[in-house]
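Student: Show me how the following folds:
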Amino acid sequence: MNVIVCVKRVPDTEARIRVDESGRAIEKAGIKYDMSPYDAFAVEAALRHKETLGAGEITLLTFGDSSAQETLRKGLAMGADKAVLLTGEVSLDGLATAKVIAEELRGADASLMLFGVKAADDDQSQVGPMVAVLLDRPCVAGVSTFEVQGETAVCHREVEGGTEVVEVDLPAILCMTKGPTEPRLAALKGIMAAKRKPLEERAATDSPSRVRLTALEEPPARSAGRIVGEGADAVPELVRLLREEANAL
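Tutor: Model prediction:
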């Protein structure tokens, strides 16, 4: 059973982000990039699925510029078999991105197509479900683990107070969230092997964006705390501030 995992290159979640002079983009100098965290969980889920079956091929797919090769090589070092980079300008328009990916996946020999439930940079949770609609494939989002039983995928979703179990016919699209196992770190052997694995790069189909980013703003600086007193004598003033200024009571 073949699996395709769609991944995205995003700024490292621990990076200090600054808005550039244009006010419409981040300052890229000195920023470290990495695979979006939920995409890494999707790769890990695909690898575990392949290990369980003892067969199948895992293909990584991303859309972006040539710098995204680094992200694909990371996934190959984890254990994926090959990768495809669709080169083009990624926009904020989730539908435009979904059309590019859907066109690439149309007719692909894969029973499962995995996405991260959302990207760490735009936090929109759009592309996976949109690709499912464009390809007329069933989709389950927020999946933590899954097992394949014949022509069905049994998906587990963590919900408030318990676990939801959903069955979906294959081929299907699953949008993965954090699972019980952290994404594996690539060993030196895997890193060396990744350099020899196929990585195809080709131009993406044209898909104009109809969403435009007009401004980025950094959050306002937090005001300094205030000491209102000590011991029991400070309680009345603290209660007043919580009620009248913080509206917390």
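Student: Only C-alpha atoms from now on, for both contacts and neighbour counts.
Tutor: OK.
Student: Just the endpoints, please. Distance across stretch 144-157?
Tutor: End-to-end distance of stretch 144-157 (C-alpha to C-alpha, to the nearest Å): 6 Å.
Student: One more: stretch 89-99?
Tutor: First-to-last residue span, stretch 89-99, C-alpha to C-alpha: 13 Å.
Student: Let's compare: structure for the following, please.
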Amino acid sequence: MEILVCVKRVPDTEENEIVINSAGNDIERDDLVYSVNEWDNYAVEEAIQIVDKVGGSVTVVTVGDDESEEVLRREMAMGAEKGILVSDDAFEGADGKGIATALKGVVEKEKYDLILTGAQADDGAAQVGGMLAAMLDLPYASLVNKIEVMDGKLKVGREIEGGNQEMSEIEMPCVLSIQTGINEPRYVGIRGIRKVASVEIPTFSASDLGVSAAAPALKKVDYFVPEMGEGAEMLEGSVEEMAEKLVELLKAKGGLK
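Tutor: The predicted structure follows:
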């Protein structure tokens, strides 16, 4: 099975203090520490596990500048066989549709049985996977937290509202957006990173892919930090005492009658 996993280089929220810029339309990006998007790690791990079971290969692709190559090498050290970098000024500042357009060009250059994305990336829009599937006219499922390989199709589990699980069968080729928790991404050591440090990663421009990025239809106009509300009231005592106090508070605030 040939699997393509779309990954992204994003600010590491554990290593950075995120601050809004003076214009209020983005975060301050100078001196930020970057890493691979968390959801994408789960997608790559799932792809590797599938290939370990049924055979094939895993390719990772990202859209970004030269520095984005580091996330490709990180995922290759994890176990992906190949990496592809899409880098072009035409995609700078691209919205979800622009990124999906670039990825569509990559998919159409090769033949893939399965395309995976993370459920969402740093802007939280969760739209690239669905847009890519629509552009390719392929079946799509989001928030996938279980995959079983069948003959020519997949059985997938999706996380839906209320903590419920939805099971579906989907024909391949298809696009799936992977939810965290589907697996436990493996540790990437220094030895693995060194092993792929000199591997050549092809870079494609928009013209190489035969695509063009339209001006973003989505414009971010305002970032802000929500105002802090009143502090939480911490209950103390035994479990029984805290439960009793909680019931009293709920009754006092109209939560219970």
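Student: got the buried residues for stretch 42-61 of structure 2?
Tutor: Buried residues in stretch 42-61 of structure 2, defined by neighbour count with 16 or more other C-alpha atoms under 10 Å: 42-48, 50-51, 57-61.
Student: In CSV: the residues you listed, plus secondary structure and distance to residue 156 of structure 2.
Tutor: Shown next, in CSV, are these (DSSP: H, G, I helix; E, B strand; the rest coil; distance: C-alpha to C-alpha, whole Å):
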residue, secondary structure, distance to residue 156 of structure 2
42, helix, 15
43, helix, 14
44, helix, 16
45, helix, 16
46, helix, 12
47, helix, 14
48, helix, 17
50, helix, 13
51, helix, 16
57, strand, 20
58, strand, 19
59, strand, 21
60, strand, 21
61, strand, 23
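Student: With distance to residue 135 of structure 2 added, can I get those in a markdown table?
Tutor: Supplementary listing: these in a markdown table, determined by distance: C-alpha to C-alpha, whole Å:
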| residue | distance to residue 135 of structure 2 |
| --- | --- |
| 42 | 24 |
| 43 | 21 |
| 44 | 22 |
| 45 | 25 |
| 46 | 24 |
| 47 | 22 |
| 48 | 26 |
| 50 | 25 |
| 51 | 26 |
| 57 | 24 |
| 58 | 22 |
| 59 | 20 |
| 60 | 19 |
| 61 | 17 |
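Student: tell me which of the residues you listed is nearest to residue 110 of structure 2?
Tutor: Distance to residue 110 of structure 2, by C-alpha to C-alpha, is smallest for residue 59 among the buried residues of stretch 42-61 of structure 2, at 10.7 Å.
Student: is it true that that closest one touches residue 78?
Tutor: No. Using C-alpha atoms under 8 Å, residue 59 of structure 2 is not in contact with residue 78, being 11.6 Å away.
Student: Under the alignment, what does residue 105 of structure 1 map to in structure 2?
Tutor: Alignment note: residue 105 of structure 1 maps to residue 107 in structure 2; criterion TM-score structural alignment.
Student: From the structure, what's the count of residues near that match?
Tutor: 16 (other C-alpha atoms under 10 Å).
Student: Equivalent analysis for the one 5 residues further on, please.
Tutor: By the measure other C-alpha under 10 Å, the count of residues near residue 112 of structure 2 is 18.
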